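Enquirer: Here's my sequence, what's the structure:
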Amino acid sequence: MLNCLYRYKIYVEGNAWSVSEKYILACDSPVLFVTTLFQDILSRALVAGKHYWPINREHICKSIKFAVDWGNEHPAQARLIGEQGSRFVREEMSMDYVYDYMLHLLTEYAKLLWYKPTVPEKAVEICTESMACPARGLHRECMMGSMERHAAGFEPCTLPPPFTEEEAKEIADREAEVLRNVENMEG
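Expert: From the prediction side, this is the model:
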């Protein structure tokens, strides 16, 4: 893939949720991840310093320069961060997990509805093939790769319980420590 030809990849959040985070992490390149105030369903388990290199959003240019210089001086460690990020994507961000989560989410959401949804009389069904067939190249490959191939023969996933306050604090403290260490290294 052409977008995987670079030694480093940079991820910066946009104004809305984006799937690019997954594809950027999948390239075996160390990802320079501009810190964010938000987490999504895919990134909650990412660990700064293990799956990506954190970039300080207050000093982006200085932080990126330091990260690249550090990575060039420590190529084996930088490569390991890239490989661990890619492994995380392969093992923890599979489309099966995403579809499982979406089924769970929609099933739970449906329980909250006060009415029974119906298909409008003049609705037109759009199937995956009709959307993917006209696509070409990498666009088609990505669409076909994310296509659901069968309906699940089981109930939606059972999500683990939310983090306890103690667990959430432990995760936040670990993340803060990594960010402090990187900030101290940057000087």
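
Enquirer: contacts, neighbours, all on C-alpha from now
Expert: Will do.

Enquirer: and residue 53, which of the three is it?
Expert: What DSSP: H, G, I helix; E, B strand; the rest coil gives for residue 53 is strand.

Enquirer: quick one: contacts for it?
Expert: 30-33, 67, 81 (Cα atoms under 8 Å, 6 or more residues apart in numbering).

Enquirer: what does residue 58 give?
Expert: By Cα under 8 Å, 6+ apart, the contact list for residue 58 is empty.

Enquirer: I'd like the distance between it and residue 90.
Expert: Residue 58 sits 31 Å away from residue 90, taking Cα to Cα, to the nearest Å as the criterion.

Enquirer: please give me the structure for this one as well, since I'd like to look at both together:
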Amino acid sequence: MLPKHKIGMPVFMCRFKIYIEGSSWSVSEKYILACDSMTLMVTPHYYDFFTRGMMPLHHYWPIKMDDKCKSIKFAVEWGNNHEEKVQQIGKAASRFIQEDIKMDNVYDYMFHLLTAYSKLMKYKPTVPENATELCSETMACKSGGLVKQLMDQSTVKGPANVSPCIMQPPYDSQTLNSILHQKANSIKQVEKWEKYYFEQISQKNLVATSFSVMIDGDDRKAVEDVKEKNFFQKDPDE
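Expert: A predicted model of the protein is given here:
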């Protein structure tokens, strides 16, 4: 784990970071994905506005909710034997957050979202008589340090020089089903690898137990290590 300083704040670079929700939606998802580490994402119940744009095994590693410990153990074992692929997944997630989810795109998304909501309104909103107007500068002034710095960075300084992006039309049924099918297949592939891995571990334990009289502890551990490395030389297709 190597320390890295960014915007005056220490950040620790890890090979893996785990994202798991608490009792409700968690704000930490985008921050974890932006750290260049491969995110071990426990199956979420709640979705952020960008979550469905990510692909398993490309932006993150899927973790089963109902068997988290075994699923995380396998993900770590796989990652430790595929360091280059882990880095690729971590970098892909970071690029997605920093480029696709940059503030300009977020503001455009909010504009289109609020515009669509406004068309559904059945009344004309009015400003209450005793309302107090708050500007973005007033909100930022109450903060300090890094929080104020980041709020200043995200503050709109003036009208945009370009028009908002044009919203792409929704996917047609065939394209949407293809994307969903690809996601489902990626998750199933991980589950197959995981199942095969623990089956091999179980078989090795049986072999080690059978020959425990002939092989002392250190030698048996060495044999198991070799077998485990052989498993990771090539991902099982079945």
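
Enquirer: Counting neighbours, which of the contacts of residue 53 of structure 1 comes out on top?
Expert: Counting neighbours by other Cα atoms under 10 Å, residue 30 comes out on top of the contacts of residue 53 of structure 1 with 33 neighbours.

Enquirer: wait, doesn't that residue sit right on residue 52?
Expert: Yes. Residue 30 of structure 1 lies in contact with residue 52 (Cα atoms under 8 Å); the separation is 6.1 Å.

Enquirer: Common neighbours of these two, please.
Expert: 81-82, 85.

Enquirer: JSON lines for those residues, including distance to residue 4 of structure 1 and secondary structure?
Expert: As requested, these are exported to JSON lines (distance: Cα to Cα, whole Å; DSSP: H, G, I helix; E, B strand; the rest coil):
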{"residue": "81", "distance to residue 4 of structure 1": "15", "secondary structure": "helix"}
{"residue": "82", "distance to residue 4 of structure 1": "11", "secondary structure": "helix"}
{"residue": "85", "distance to residue 4 of structure 1": "13", "secondary structure": "helix"}
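
Enquirer: Just name the closest of these to residue 117 of structure 1, please.
Expert: residue 85 (40.3 Å; Cα to Cα).

Enquirer: mind checking how far the closest one is from residue 34 of structure 1?
Expert: Look at residue 85 of structure 1 and residue 34 of structure 1: by Cα to Cα, they are 15 Å apart.

Enquirer: the more surrounded of those two?
Expert: Higher neighbour count among residue 85 of structure 1 and residue 34: residue 85, with 28 against 20, using other Cα under 10 Å.

Enquirer: what's the counterpart of that one in structure 2?
Expert: Using TM-score structural alignment as the criterion, residue 85 of structure 1 maps onto residue 93 of structure 2.

Enquirer: contacting residues for that match?
Expert: So residue 93 of structure 2 contacts 33-34, 36, 38, 58-60 (Cα under 8 Å, 6+ apart).

Enquirer: among these, who's most crowded?
Expert: Counting by other Cα under 10 Å, top hit in the contacts of residue 93 of structure 2: residue 38 with 31 neighbours.
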